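In: got a structure for you, letters missing:
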């Protein structure tokens, strides 16, 4: 199978651009090579509206409305599916901050279950987000993207100190304790947090682009399994700024171990995706498939903000009906967390309560021991 990928909403490391709050990535997925089959048809449609190629931002809604029925005919003939990934940038900041500062392996003050049990982690992400503002978010991202380790750790410690004074704004006492203790420990031991990358590919891995790309690979892998066809080629719109990072992460995913990684609460995750696929960076002029997905994600992005004309909406409706959807946002995370808590609701026996109390006591003792051990090693160094 073949995948044709494009993206919109890229603002680099300036995530708080109010005009582009979302990063959207899309893929056209076909069993055979769309470019070979439909390049002439797509070129003919482009010429009919006075363009050398289909580029949605240049054509605008008016001309797209006129050619949408013809595009839909071609797309239907191809028999594709799609992948749509929507990434909310403010949610990226909140989750990235939690992963950076509250990883219980690196931050010895964080109880193991707070970081590693999914519904508890998600709940704490929301509580951390409630005390963030733009100034702190910008300062955090500046620390995250700094190439100098000493400077980056100093900046991160400053971010933690600024947040410590706000934890009393979190509604419940226990969350205040967990957040406050973790932030204080990180501010005193910022060198324990492993987030500094000297290479560009590593730093760009923090950005929404890589979240969107990872979500697309999940969808491509899932469709490959459904169709029982290996992924031959992923043709990505050429991105000079992120080309190396995209190639790096494709290599990591496609060459990862095949075995599933077991997660807390019985979950599991397979890291390998699109094994054996070839990643090609192409300009839209070289690929009819990239031109088609450019139109689709541009319309999808516009549809987040306004009504779009009937023919364009019909094209999107067809895409929606055949798409793998991924939504990395506060709203989706809230719904997911609520479902997880609902699934966990059941009557608890006295024996289970006793076992839980014992487990929490053991976790707390390990936390205190880890903090003391780290302090002793730091003093001896």
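Out: Cool, the structure landed. Keep in mind the model is a prediction, meaning the values are calculated, not measured.

In: Please make it C-alpha for all contacts and neighbour counts, starting now.
Out: OK.

In: Give me the residues contacting stretch 277-289.
Out: 4, 28, 34-35, 38-39, 42-43, 53, 230-239, 243, 247, 250, 254, 290-291 (CA atoms under 8 Å, 6 or more residues apart in numbering).

In: got the end-to-end distance for that stretch?
Out: 17 Å (CA to CA, to the nearest Å).

In: Stretch 13-24 too?
Out: Termini of stretch 13-24 sit 15 Å apart (CA to CA).

In: ok, and here's another one to check against it:
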């Protein structure tokens, strides 16, 4: 199979551009080489419109409407499938903060179950309630700060701000866990390893690389579903992230036979079936497939943002409605996904409740023992009072 990958809404490490709050990745796939087979059609469309390349942002509704019939026919002839992936950038900053500060392997103040089970999402959503945009910007600025001293100072500031808001949470257990976790990070910022140490590390935690993970998993699902191998994966050429994308794809290929273990109830992490063929990078002017995915991405982005689309464009969308895949990384998506999971849990038996209480007691005992070191280092005596 052949895959063509493009992105939209790229702002690098700036996650708070109000004009581009979402990063989009579009993936066009086919069992045939679109670069070869669609070139003649696209060449004639370029001549008709008087352009060197079909760039959707420049063509707009009017331009794409003029060529919509030909695009639809290409879609039908070559059975084109379009998948779209989104990352809410500001939410990514929050998730990144949680993943690092609440990592139970680094921070003993969080319970094992609070990080390695679906309870992590309950805590994440409650933590989200305590953040405003200004504090989130501070958290992200510290995350991408290469200077350790500045990063740790920024982390401490954020932890103190959020600790002061923990009392707004309605339940005592959440107040205790979140406060203690933040308090431990406040007193031991160097132990959290919060910031990127090099520019290379900084790129790896941006939405661009997080979204590209979704792209690679989506490509793998397409391959497994069709029982095919990847013949070519073509990614739009740009200087900032291509090297990191290549490194990620190579890592996934090397880990395809390595079993990954997660906590009970958490989504399985599997690299089985990951393509082993090296991804290639091309300019949009050199690839008909990239030219087409740019058009599809523009159309579906506008559809998701509920912006105007010319009526002639809708047949292209309708043809994809039951064939496309989509995924989103955002607080809203996490809340929607895991609310249903918790609602569908069966009522526990008395025996299960008893066992659960025993495990919780063991988890809490470990947590309190792990925090003893912090107490010896001078955790403020009024910590209990300030929790809520």
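Out: Happy to help now that I have it. Given the structure is predicted, the values throughout are model-derived calculations rather than measurements.

In: If any of the contacts of stretch 277-289 of the first structure are buried, put those into a ChimeraX selection.
Out: Of those, the buried ones can be selected in ChimeraX as follows, counting by 16 or more other CA atoms under 10 Å:
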select :4,28,34,35,38,42,43,53,230,231,232,233,234,235,236,237,238,250,254,290,291
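
In: Quick one: mark the members of the contacts of stretch 277-289 of the first structure that sit in strands.
Out: 4, 28, 233, 234, 235, 236, 237 (DSSP state E).

In: from memory the third one sits against residue 2, does it?
Out: Right, residue 233 of the first structure. Yes. Contact criterion CA atoms under 8 Å: residue 233 of the first structure and residue 2 qualify, at 5.1 Å.

In: Please identify the helix or strand for residue 341 of the second structure.
Out: helix 331-343 (DSSP states H and E).

In: what comes into contact with that helix?
Out: So helix 331-343 of the second structure is contacted by 91, 118, 121, 125 (CA under 8 Å, 6+ apart).

In: I'd say residue 206 of the second structure and residue 14 touch.
Out: No. Here residue 206 of the second structure lies out of contact with residue 14, judged by CA under 8 Å, at a distance of 9.0 Å.

In: Neighbour count: those two, which is higher?
Out: residue 206 (21 against 16; other CA atoms under 10 Å).

In: which residue sits closest to the more buried one in space, ignoring its chain neighbours?
Out: The shortest distance from residue 206 of the second structure to any non-neighbouring residue, by CA to CA, 6 or more residues apart in numbering, is to residue 13 (6.0 Å).

In: With residue 108 of the first structure instead?
Out: That would be residue 371: by CA to CA, 6+ apart, it lies 5.3 Å from residue 108 of the first structure.

In: Where do the helices of the stretch 251-388 of the second structure begin and end?
Out: Under the criterion DSSP state H, counting those that start in this stretch, the stretch 251-388 of the second structure contains helices at 288-304, 314-320, 331-343, 350-376, 383-386.

In: how about those helices in JSON lines, adding distance to residue 159 of the second structure?
Out: Formatted as JSON lines, the helices of the stretch 251-388 of the second structure follow (distance: least, CA to CA, whole Å):
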{"stretch": "helix 288-304", "distance to residue 159 of the second structure": "35"}
{"stretch": "helix 314-320", "distance to residue 159 of the second structure": "45"}
{"stretch": "helix 331-343", "distance to residue 159 of the second structure": "20"}
{"stretch": "helix 350-376", "distance to residue 159 of the second structure": "16"}
{"stretch": "helix 383-386", "distance to residue 159 of the second structure": "13"}
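
In: Need the winner for burial among these.
Out: Highest mean neighbour count among those (mean count of other CA atoms under 10 Å): helix 288-304, with a mean of 22.

In: average gap between the helix holding residue 341 of the second structure and the first structure?
Out: Mean deviation of helix 331-343 of the second structure relative to the first structure after superposition (mean CA distance after the TM-score superposition for the first structure): 1.5 Å.

In: Aligned counterpart of residue 338 of the second structure in the first structure, please.
Out: Counting by TM-score structural alignment, residue 338 of the second structure corresponds to residue 337 in the first structure.

In: Around residue 48 of the first structure, count how many other residues there are.
Out: By the criterion of other CA under 10 Å, residue 48 of the first structure has 11 neighbours.

In: To which residue of the second structure is it aligned?
Out: Under the alignment defined by TM-score structural alignment, residue 48 of the first structure corresponds to residue 48 in the second structure.

In: Which helix or strand contains that match?
Out: helix 39-49.

In: Mind listing residues that contact that helix?
Out: 52, 53, 54, 63, 67, 70, 288.

In: In PyMOL, how would I select just the buried ones from the residues you listed?
Out: To isolate the buried ones among the contacts of helix 39-49 of the second structure in PyMOL, judged by 16+ other CA under 10 Å, type:
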select buried, resi 53+54+63+67+288
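
In: Adding distance to residue 363 of the second structure as columns, could you present the contacts of helix 39-49 of the second structure in TSV?
Out: Below are those laid out as TSV (distance: CA to CA, whole Å):
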residue	distance to residue 363 of the second structure
52	63
53	59
54	58
63	61
67	61
70	61
288	56
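
In: what's stretch 223-232 of the first structure in contact with?
Out: Contact with stretch 223-232 of the first structure is made by 1, 2, 3, 31, 220, 221, 274, 275, 276, 277, 278, as judged by CA under 8 Å, 6+ apart.

In: can you tell me which residues contact the third one?
Out: Okay, so that is residue 3 of the first structure. Contacts of residue 3 of the first structure (CA under 8 Å, 6+ apart): 27, 28, 29, 30, 220, 231, 233, 234, 235.

In: My guess is the last one contacts residue 4. True?
Out: Going back to what we said before, that points to residue 235 of the first structure. Yes. Using CA under 8 Å, residue 235 of the first structure is in contact with residue 4, at 4.8 Å.

In: if we can go back for a sec, select from the contacts of helix 39-49 of the second structure every entry located in helices.
Out: Secondary structure from DSSP state H places 63, 67, 70, 288 of those in helices.

In: can you tell me which residues contact the first one?
Out: Looking back up the chat, that one is residue 63 of the second structure. residue 49.

In: Next: the second one.
Out: When contacts are counted by CA under 8 Å, 6+ apart, residue 67 of the second structure touches residue 45.
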